[in-house]
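J.: turn this into a model:
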Amino acid sequence: MTAEHMPGGHAARTVESVVRNELSGRVAGHVVQAGVIHGDVHTGDLYVHPRRERVVPRQLVLPPRLFTGRTQHLAALTHDVAEQDDAGATVAIAVIGGPGGVGKTALALHWAHRNIDRFPDGQLHVDLRGFAPSGEAMSPEVAVRGFLDALGVEPAAIPPGLDAQAALYRSLVAGKRMLVVLDNVRGSEQVEPLLPGSPTCTVLVTSRRRLTGLVTRHGARPLDLGVLTEAEARELFTRHVGAARVATEPHAVAELLGWCAGLPIAISVVAARAARHATFPLAVPAEELREESERLDALDGGELTASLRAVLSWSYRALDREQADIFGLLGLAPGPDISLLAAAALAALSRPRAHAVLQVLEDASLIQQHVPGRYRMHDLIRLYATEQADDDQSRDDRDTALRRLADFYLHTAFAADRLLEPHRPLMEIDPPLVPVVPGGLPHWMPDRAAALAWLDTEHPCLLATHRLAVTRGWHRMVWQLAWTLTAYHGRRGHLQDDLAVLRAGLLSAHRLEDTTALLWAHQFLGAAYALVDRHADAFDHLGQALDLAQDAHDVTGQIHTHHAFTWLWEVQEDDQRALEHATSALRLCRGLDQPVWEADMLNSVGWFSARLGHHEQARTDCQAALALSRRHHYPQGEAYALDSLGYLAHHTGDHRKAEDYYQQSLALYRNLGDAYDEAIILDHLGETQAVLGHHDQARHNWQQALELYRTQHRAAEADRTQSRLDEHGDREHRNAEIPAGGA
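T.: From the prediction side, this is the model:
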């Protein structure tokens, strides 16, 4: 068809404005039938080219057959679209983000097909191959030309240049209720030319990266997609292999799903393999996944899109060398997550540089910042990262990075320990074995509360680092990290963790042939065994510690070992032997200029004197311990002495005074974060309040003590407190049944 020449006076018009006229059926007074304007806006030469009959594009690919769960995400998409419809100002854009294999495309397509009636004017879909195996993403020019073709534009009528093509595309969808699905996007710039300009349209974007540009510039709603819940994962697996088979082997199913950790691609690959061998027991694929070194092989479905390793490789190849190396090191790092400062130590980067790299990895959905400043990986992504570190970095580089991280944890834990227990014997820890970034070691903490908070947060990572040190044979690290954690473990009641690190610390002290380390390892381990009622082991280790201290004329070691013996004899209910050790410790202490230690030993002598009925002597010693602790700003010793004075007042009939002492002691223990002793004081306080007739308060405090005992796995104390609660409840019930005035 011959083009109709248009007057040159219209050169100021843009292609988009002219096309709007065409869409209304008139251009410069001429009626246009089924034509598209094309021309050079700079010269004013505009042409009308024929367009095919109006088509309604239906480009959505098939929805996932076994889509499962995601109820909240589906509802969030519907809500956002409806909200945007109500606002009516701009196009509704939702960005579905998450790592490879988490089901972003599946969610977008499932929602699109469920809501297809919302878009009677058509649905456009394009895979932009942002993370394609070839590494070559689709250009916006290719994508928009595909959309124009789907909208019925003849090739000859497509203007040159991306800007003009995008303008034509926006004009053609203007005012129409259409859905545009932009799948597998690499970056915001790739999709911006593909965004409609009409508020009647809805856009779903999927990407492994956080497309901040779409959010900030175009008001897109981010929707981060995590792993499936346990129930959703089981449902997806069941739909693949059948309910009967799942019911037959519940333990194998639980193990399989545990290794997949909620990642849809992993579940689907495992389920497909199980379905392919329908006569095999599910224990077979479970065994394949059990071996960590072969787990990613077991999650290979034989095709690029059905191989977890292949899917993750597409994201990995998009990283530069520095980002890729740090990604690999993060896979090696011990613990369930890592802080920004620890990651900086691991990578030998400044904090700002480390933050920038972690931001890239987070934007690529390879790591997740699950709380501010802390990052974690999905277990299977971690396995892949570890593989890349093994392949791409030398063993020396990997070991050096891990040692930097371990030194960061050790030195920061030591600094935290000095804030918690500034008066306990000082251990000289080794300087960092490898250089670290200036100012990065240790992490600075202003006070005791900050130290306790850091230890609470990092405790799983510290335990994992200790296990790493054991595995690597870093014996001084093993022993020194065990030392630094004992005070914290005692305060929080982590008794089994304390035993684990101290047992390993003792073995390392033997390998080091370090007499001082052996002395303290035996002493700490003996005290730890005493607290978990393993009395024979406690006597053995404390006896060895005392022998070593006496042979070495180590007065400090003797004092603290005698003190530990007092706890052990107390639980053996031999208060006289306990008093003898406390008296020996006090005598040795008075030869040193250590007033805080002297306060502890005075309190121990007073406590056991009170238990033996020597009340006046006990009161004198405990009050002296209280005064000494207050004079030297030693709140732990103050709390100990107040507990002893409360016990003394309770057992001499002054219950109101006992209650006051216990309340003061409780406040101090809570301020110190000492949950272990807090439980004991709550127990004592409940006893006194019960005698005073404050039954509700007594029950409340016993209940709190019971919860702490259970949390700390102190079974004997928990059983005793539960019995006390039951007995007290029964007594109150019986008293309530007796009529006023007596029987």
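
J.: only C-alpha atoms for contact and neighbour calcs from this point on.
T.: Fine.

J.: the residue nearest to Glu232 when sequence neighbours are not counted - how many residues pack around it?
T.: Leaving aside its chain neighbours, Glu232 sits nearest to Gly69 (5.3 Å; criterion: C-alpha to C-alpha, 6 or more residues apart in numbering). Neighbourhood size, Gly69 [other C-alpha atoms under 10 Å]: 16.

J.: which SS class is Gly69?
T.: Taken by DSSP: H, G, I helix; E, B strand; the rest coil, the conformation at Gly69 corresponds to coil.

J.: Glu230 is in contact with that one, correct?
T.: No. Judged on C-alpha atoms under 8 Å, Gly69 makes no contact with Glu230 at a distance of 10.4 Å.

J.: tell me the SS of the residue lying closest to Asp600 once chain neighbours are set aside?
T.: Of all residues not flanking Asp600 in the chain, Gly637 sits nearest, at 6.0 Å (C-alpha to C-alpha, 6+ apart). What three-state DSSP gives for Gly637 is helix.

J.: so Gly637 sits against Glu598, correct?
T.: No. Counting by C-alpha under 8 Å, Gly637 stays clear of Glu598, with 9.9 Å between them.

J.: overlap of the contact sets of these two?
T.: Residues touching both Gly637 and Glu598 (C-alpha atoms under 8 Å, 6 or more residues apart in numbering) are Ala625.

J.: now do Met138 against Ser315, distance only.
T.: Distance, Met138 to Ser315, using C-alpha to C-alpha, to the nearest Å: 16 Å.

J.: those two: which is more packed in?
T.: Applying other C-alpha under 10 Å to Met138 and Ser315 shows that Ser315 carries more neighbours, namely 23 against 19.

J.: and that one, what does it touch?
T.: Residues in contact with Ser315, defined by C-alpha under 8 Å, 6+ apart, are 100, 131, 208, 364, 366.

J.: any chance of a markdown table for these, columns neighbour count, secondary structure and distance to Val501?
T.: Output for these, formatted as a markdown table (neighbours: other C-alpha atoms under 10 Å; DSSP: H, G, I helix; E, B strand; the rest coil; distance: C-alpha to C-alpha, whole Å):
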| residue | neighbour count | secondary structure | distance to Val501 |
| --- | --- | --- | --- |
| Gly100 | 26 | coil | 38 |
| Phe131 | 24 | coil | 44 |
| Arg208 | 27 | coil | 40 |
| Ala364 | 24 | coil | 37 |
| Leu366 | 24 | coil | 32 |
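
J.: here is a second sequence; please produce its structure as well for comparison:
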Amino acid sequence: MDADLWFTVLGPIRAWRGGSELDLGTPQQRKLLASLLLREGSQISVRELSNMLWGSATPDTATAVIRTYVARLRRELDGSPIRRQDSVIATVQGGYRLVNRPDSFDLAMFRREVSTAEEASKARDPRRAAEHLRTALALWHDEPLAGLLGEHASAERARLELLRLGALSRWFELELELGSHTAIIPELTQLVGQHPLDEHLHELLMLALYRSGRQAQALAIYRNVQEVLAEELGVDPGPDLQRMYGRILQADPDLLATTAEAGTLDNAEEDHEPEPAHTVTVVDRAPDIMGQHPTAPTRLPPRLTVFAGRSRELAAAREMLADPDTRPGTVVVSGMAGVGKTTFAVHWARQIAQHFPDGQFYLNLRGFAPDDDPVDALKAVRTVLEILGLRPGSVPDDLDAAVALYRGVLAERRVLLLLDNARLAAQVRPLLPDSSGSLAVVTSRNRLAGLQILDGARSILLEPLPAAQARELLVRRIGGQRVADEPEVVQEIIDRCGRLPLALSIVAARCATHAQFTLDAATTALRGDLGLARIATSLDALSLYEAYDCDVDPRHVFSWSYRTLSPPAARLFRLAALHPGPDMSIAALASLTGLSRQPTLSHLAELSNAHLLIESAPGRYEFHDLLRAYADELKQRLDPPEEQQQAQLRMLDHYVHSTIAALRQYNDLEPISEAPVLRPAVAVEAFCDRDAALRWYETESPVLMAVAHQARMQDHLEHVWHLAWATDTYHYRSGRGRNAAVMHTWALEAAEYLDRSLWQGISHRFLGDVHADLGSFTESVMHIEAALAIFDTHHDVKRRADCYLTLARVARRQGDGRESIAHLKRAAEIGQHHGDQLLVATALNNMGEQYGDIGEHDTAVKLCREALDLWTELDDQHALANCYDTLGHSVFHLGEHEQAFKYLQYAIDTFQDLGDKGNQANSLSRLGDACAAHGDNAAAIAAWSNAFTILKSLDEADPGELETKLRRAGTYGGVVQ
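T.: Next up, the predicted model:
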């Protein structure tokens, strides 16, 4: 390894050789280097790298892209265009590792200094220990991995921040031991503000203040953290912090000593027992039926010691109650099974309980209980009244009379009702208090929209936890050290549990109560790698963990929602599991069931209301991963294989024919005659114009890739071929060449298996085009030659001419202008011979482009004007834009600057309208070049910047040339970027 290399991750990811900083490339490439660095010399597999870079959206080309990133990093880090045997990045079986020395990496040096500090502490040399920690902390320049995005980077950043916080905390302890209490107060105060829930930091600050003669401020710190912990977590300060408070309150002189006693400042965790129920005496407002000592006890469930996350939802809940004039009387907390509705509602209810002194009640309405025996309204009213002190038997048997008595007893009282697990609005409505000072908090798996519409209720929707909060839940249940030690394993647990609190809690409980059950073992089970034939999903493993407790078995919990569905909605839920995702349209779901749009909408409303499907955007629906697994199990058990097969084929027909309909609008082409026959009861999308087709392509693009892959795996090969053909234009214009390469490779396999010779030729020709665009010229020529041979056999002269167009592109990209022109002339001759104006126009325009490349701009302009006349007659907007782009480039070189600007701007605007981002960026780059040559540096930078932004949004584009132009403009043009 180069002895002059130096890497940093304790701030932005950077590297230097000697005194010169190295260019680490794109954010994704820097993220790959960061992943290698953070392994600190250990191997990292390609699969792990793929997950770190793309997560669940890993492309099929991930391995090739990673290989490209590694090659670029090697060139930069090794300082050589040719790979060296002693490269900094070594290839190991199945992955890579970074060969770096400990003194070449800031994190390694940080660890070394911290370790040395620990040794000095053990040797009872606090001054030397503090110096080494000061050196370690000086290596931090910003938040770690600054500028890197994504969940993996966030997880690593959190892990590194914990290391820094631990070092800082220990440094403060040592400074206190050395008597530097006054000096550290400003920095310690700032750190406490950044970590308001860290009790140990508060404890250190209190001690520093007390030793500095500021006893009152030290006590104020305690009262403040006490309020914050109660508000945010519903807990009291821990025993160490309480002990520090008590000693300061008593002015303990031993605290003034500057040699810390062993264990005095150790941070310990303690679970707190729930506070005893508190009762409040209330005025007897119904003396004839009330008992002698009516009370309003606190009947809420015990305080939760492991509540995590939900800060956004808690803030929204607090805001609802902030203004007395707009405060709702009812709040509905809804969400899917296992998302933590009851946990959230209990936590919030305990936070606000003091505002309701006349009673706080919890009632489980059992709306989704497995025995299907929900609590009716009369029974619930009777329960509350008896808790309030009414004599047994004094509540009328008539519901209306009982409700009237109930509301009379509650009149002018301030009570909190937590109505858990409601199924219907009608079950809840009689229990809603009339008093403006009371509040009913209702939890339900259904949305209970009727309470919002008719009763003015407000709604809080709970979704699966964000990744950071899911990690926080695991930290609180199994400890921060275990989570910090295995960040990748923890992330996989979070992903496989779908960030669902119930599932995460099951895994955490298993790990916490079985010391031998490691986090890695948990992921093995969740992957379905236990070696048991029936274990195939995360759902299996979660059910296996808690086989004897139905209340926490996800299958049973989900079943309580499923059993409430109407039969058609239940069938839609099951068949939707046939869809590969990531999301589903109404038309796709209607095709699966074979129903028309209106009943499908009705069933979707039922599923969405029950939170069994998520309406992620208007008209788009998603599964939670565990619910998908549950629906798939039900489908396999309840729906005959032939019905599943027909549903699958209807869905594939929907996508093939909808894609062809979009292509007809998007590219003014008619579908080929061999399109598959449309089955009955298939919903096909209709598009009014090109913009509507483009929007559909953009929305469905990831779905179409998933559908094609699924069709390939299930041998629906005609659908695979047609999906590849009908998405080619969109993939080309949107800069998704690698997607096109994958689709056409699948299509070629399908055509070969089906023994469809012409289809094979078309797929070869498409692959030739794609590889030409991607710079894989050998592969391009190979496919074009195969296509030419097939088209010769079929005497298909027109398609042979298309092959010459591709060969011309390859020759042009390789710098052989004359060879390119020769191919284009052959294509033009074929077009003229067969009266094919489109082919002639394409060849002429491409020749104009080629002549412009070799500097013969007069010839280029002449050819382009001929092509322009033909394109105008054909009314092909995309081709016209290409033609104007070529014209603009050439007429500028002939001195017609204003005309060139007009041509290029027309091309830019048209490409933007058509969604062709790659060509739009190319025209913007040319416009920038023209502006720079014209002396307008500001306009050049604006055009180049727009082009750079577009190319950065395309995974396969290389914006390096534009970056160089912008850097030069900023350096030499006097313009600050």
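
J.: hang on, the earlier thing: dump the contacts of Ser315 of structure 1 to JSON lines, plus distance to Arg353 of structure 1.
T.: JSON lines is the format used below for the contacts of Ser315 of structure 1 (distance: C-alpha to C-alpha, whole Å):
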{"residue": "Gly100", "distance to Arg353 of structure 1": "26"}
{"residue": "Phe131", "distance to Arg353 of structure 1": "25"}
{"residue": "Arg208", "distance to Arg353 of structure 1": "22"}
{"residue": "Ala364", "distance to Arg353 of structure 1": "17"}
{"residue": "Leu366", "distance to Arg353 of structure 1": "18"}
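
J.: Ala218 of structure 2 matches what in structure 1?
T.: In structure 1, no residue is matched to Ala218 of structure 2 (TM-score structural alignment).

J.: which strand or helix spans the residue lying closest to Ala218 of structure 2 once chain neighbours are set aside?
T.: In space, and not counting its chain neighbours, Ala218 of structure 2 is closest to Met206: 4.4 Å by C-alpha to C-alpha, 6+ apart. Secondary structure from DSSP states H and E places Met206 of structure 2 in helix 199-211.

J.: distance from the chain centre to the very next helix or strand once past that helix, please.
T.: Using DSSP H and E, the helix or strand that follows helix 199-211 of structure 2 towards the C-terminus is helix 215-232. Distance, stretch centre to chain centre, for helix 215-232 of structure 2: 37 Å (C-alpha atoms, centre = their mean, to the nearest Å).

J.: and the angle for helix 215-232 of structure 2 with helix 199-211?
T.: Interaxial angle, helix 215-232 of structure 2 versus helix 199-211 (axes from the mean of the first three to the mean of the last three C-alpha atoms, to 10 degrees): 160 degrees.

J.: and the helix or strand just after helix 215-232 of structure 2, which stretch of structure 1?
T.: Going down the chain from helix 215-232 of structure 2, the next helix or strand is helix 239-249, by DSSP H and E. Using TM-score structural alignment, helix 239-249 of structure 2 lines up with nothing in structure 1.

J.: repeat for stretch 175-182 of structure 2
T.: Counting by TM-score structural alignment, stretch 175-182 of structure 2 falls onto no part of structure 1.

J.: between the two ends of that stretch, how far is it?
T.: Chord length of stretch 175-182 of structure 2, first to last residue, is 10 Å (C-alpha to C-alpha).

J.: so the residue sitting furthest away from the middle of structure 2, which state does it fall into?
T.: When distances are taken from the C-alpha mean of structure 2, Asp288 lies farthest, 61.0 Å away, according to C-alpha atoms, centre = their mean. Secondary structure, three-state DSSP: Asp288 of structure 2 is coil.

J.: how about the one 5 residues further on?
T.: Look at His293 of structure 2: counting by three-state DSSP, its state is coil.

J.: and the residue lying closest to it once chain neighbours are set aside, how close does it get to Ala353 of structure 2?
T.: Distances taken as C-alpha to C-alpha, 6+ apart place Gly389 nearest to His293 of structure 2, at 7.5 Å, with adjacent residues excluded. The spacing between Gly389 of structure 2 and Ala353 of structure 2, counted by C-alpha to C-alpha, is 20 Å.

J.: same question for Asn364 of structure 2.
T.: For Asn364 of structure 2, the distance to Ala353 of structure 2 - C-alpha to C-alpha - is 18 Å.

J.: if we can go back for a sec, structure 2: which residue goes with the residue nearest to Asp600 of structure 1?
T.: With TM-score structural alignment as the criterion, Gly637 of structure 1 pairs with Ala879.

J.: is its match in contact with Trp871, as I believe?
T.: Yes. Ala879 of structure 2 is within contact range of Trp871, at 6.5 Å (criterion: C-alpha under 8 Å).

J.: give me the element the nearest residue to Glu294 of structure 1 once chain neighbours are set aside is part of.
T.: Nearest residue to Glu294 of structure 1, sequence neighbours excluded (C-alpha to C-alpha, 6+ apart): Glu288, at 7.3 Å. Using DSSP H and E, Glu288 of structure 1 falls within helix 283-290.

J.: near Thr778 of structure 2, how many other residues are there?
T.: 12.

J.: which one in structure 1 is aligned with it?
T.: Per TM-score structural alignment, Thr778 of structure 2 is aligned with Ala536.

J.: quick one, what contacts its match?
T.: Contacts of Ala536 of structure 1 (C-alpha under 8 Å, 6+ apart): none.

J.: can you pull the contacts of Glu21 of structure 2?
T.: Counting by C-alpha under 8 Å, 6+ apart, Glu21 of structure 2 touches 14-15.

J.: go through stretch 408-418 of structure 2 and flag the buried ones.
T.: Neighbour counts over stretch 408-418 of structure 2 (16 or more other C-alpha atoms under 10 Å) mark 408-411, 413-418 as buried.

J.: and for stretch 340-354 of structure 2?
T.: When burial is assessed from 16+ other C-alpha under 10 Å, stretch 340-354 of structure 2 yields the following buried residues: 340-351, 353.

J.: among these, which one lies nearest to Pro501 of structure 2?
T.: Gly340 (6.1 Å; C-alpha to C-alpha).

J.: measure Arg631 of structure 1 to Ser665 of structure 1 for me?
T.: To Ser665 of structure 1, Arg631 of structure 1 is 17 Å away according to C-alpha to C-alpha.

J.: Leu526 of structure 2 pairs with which position in structure 1?
T.: For Leu526 of structure 2, the residue aligned by TM-score structural alignment is Leu289.

J.: neighbours of the residue nearest to that match when sequence neighbours are not counted, just the number please.
T.: For Leu289 of structure 1, ignoring the flanking residues on the chain, the nearest one in space by C-alpha to C-alpha, 6+ apart is Arg295 at 4.8 Å. Counted with other C-alpha under 10 Å, the neighbours of Arg295 of structure 1 add up to 19.
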